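K.L.:
Predicted model follows, preceded by the sequence.
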Amino acid sequence: MVRHIVFWNFLEELSEAERAEAGAKMKALLEPIKELVPGAVEIQVVQNQLASSNRDIALISTFETVEALSAYQNHPAHVEAGKYVGSVTCNRACMDYEL
C-alpha cells in the first residue's frame, strides 16, 4: 500500500467564501477519481478547521501499489483537476510513503 498526502494553502487573494467554494470544488473533482483508477483505495480532501494548522487543505489518498499511484497521477481526470487546483492554491507540499 502507498499513501499519498498533499497539502496546499489557498491563494491569499481569495476571500473566505472563495476558499470554501474552492475547497468544495477540489473535493468534488478529486474524490470521484477513486472510482476511475484501479488500485485506488481511498481519496479524501479535507479543509483546515483548526487554527493550529499551517495549511488550508489536504488530499489524503491510499493506493494498492506505486503503479496505481502513478496511474492516478497520470489519469486525465486528475490532470484536469490539477489545473483547477493550481489556479486556487500555492505552497504545495507532498509526501508519498509505503505502508
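P.N.:
Perfect, I can see it now.
K.L.:
Only C-alpha atoms from now on, for both contacts and neighbour counts.
P.N.:
Fine.
K.L.:
part of a helix, is Ala51?
P.N.:
No: with DSSP: H, G, I helix; E, B strand; the rest coil as the criterion, Ala51 is coil rather than part of a helix.
K.L.:
what sits against the residue nearest to Phe10 when sequence neighbours are not counted?
P.N.:
Excluding its sequence neighbours, the residue lying closest to Phe10 (Cα to Cα, 6 or more residues apart in numbering) is Thr89, at 4.2 Å. Residues touching Thr89, when contacts are defined by Cα atoms under 8 Å, 6 or more residues apart in numbering, comprise 8-11.
K.L.:
which one of the residues you listed is nearest Ala24?
P.N.:
When the contacts of Thr89 are compared for distance to Ala24 (Cα to Cα), Phe10 wins out at 12.5 Å.
K.L.:
Just confirm the closest one contacts Val88, I think it does.
P.N.:
Yes: with contacts counted by Cα atoms under 8 Å, Phe10 reaches Val88, the gap being 5.8 Å.
K.L.:
Structure two is appended below for comparative analysis:
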Amino acid sequence: MIRHMVMWRLHDQAQGADKAANLAKAKDVLLSCAQVVPGIRTFEVATATPGMDCTHDLVLHMLVDDAHVLAAYQKHPQHQAIKPFMQAVVSERCCMDFTV
C-alpha cells in the first residue's frame, strides 16, 4: 500500500475570494475525487486547527493499494479538472508518498 500526503498553504486572496472561502472550496473539490478510481482505501481532507504553529492550511491523506492506483488517480479527468483552481489559490504545496 502507498500513503499519499499533500499539504497546501493558500494565498490570503485569490480567484476573487478570501482564504476561508477558497479553503472551503478546495476541500469540496478535493473530496469530489474521493471515489474516482478503485483501490483508494482512505481519502481524508482536513483544514488546519486554528491557532497551531508550523502548520499548513489544508491536507489530503490517501491510502491506496499500489502505485497503479495512485497513477490512475493522478491522471483521472476529475482530478485533472481541479488542478487549475488549486494552482490559482495555493502559495505552497508539499507532497510525500511512501510505502506502508
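P.N.:
Alright, I've got the coordinates. On a predicted model such as this, the values are computed, not experimentally measured, just so you know.
K.L.:
care to give me the TM-score?
P.N.:
The TM-score (TM-score structural alignment, normalised by the length of structure 1) is 0.86; 97 aligned residues with a Cα RMSD of 1.6 Å.
K.L.:
Helices of structure 1, start to end?
P.N.:
Per DSSP state H, structure 1 carries helices over the ranges 16-30, 66-74, 76-88.
K.L.:
Out of those, the one nearest Asn54 of structure 1 is which?
P.N.:
Asn54 of structure 1 lies closest to helix 16-30 among the helices of structure 1, at 14.9 Å (Cα to Cα).
K.L.:
Over in structure 2, tell me which residue corresponds to the residue nearest to Phe10 of structure 1.
P.N.:
When the two structures are superposed using TM-score structural alignment, Thr89 of structure 1 falls opposite Val90 in structure 2.
K.L.:
Look up how far Asp57 of structure 2 lies from its match.
P.N.:
If you measure Val90 of structure 2 against Asp57 of structure 2 using Cα to Cα, to the nearest Å, the figure is 10 Å.
K.L.:
doesn't Glu44 make contact with Lys27 of structure 2?
P.N.:
No: contact criterion Cα under 8 Å: Lys27 of structure 2 and Glu44 do not qualify, at 9.7 Å.
K.L.:
Pick out whichever of these two has more residues nearby.
P.N.:
More neighbours sit around Lys27 than around the other of Lys27 of structure 2 and Glu44, counting by other Cα atoms under 10 Å; the figures are 17 against 14.
K.L.:
Apart from its chain neighbours, what residue comes closest to the more buried one?
P.N.:
Using Cα to Cα, 6+ apart and skipping residues adjacent in sequence, the residue nearest Lys27 of structure 2 is Val45, 6.3 Å away.
K.L.:
ok, back up a step: what would the helices of structure 1 look like in a markdown table with distance to Cys94 of structure 1?
P.N.:
Formatted as a markdown table, the entries for the helices of structure 1 read as follows, by distance: least, Cα to Cα, whole Å:
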| stretch | distance to Cys94 of structure 1 |
| --- | --- |
| helix 16-30 | 16 |
| helix 66-74 | 13 |
| helix 76-88 | 14 |
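K.L.:
Compare the ones you listed and give me the one nearest Ser52 of structure 1.
P.N.:
In this view, those are compared for proximity to Ser52 of structure 1 by Cα to Cα, and helix 16-30 is the closest at 17.6 Å.
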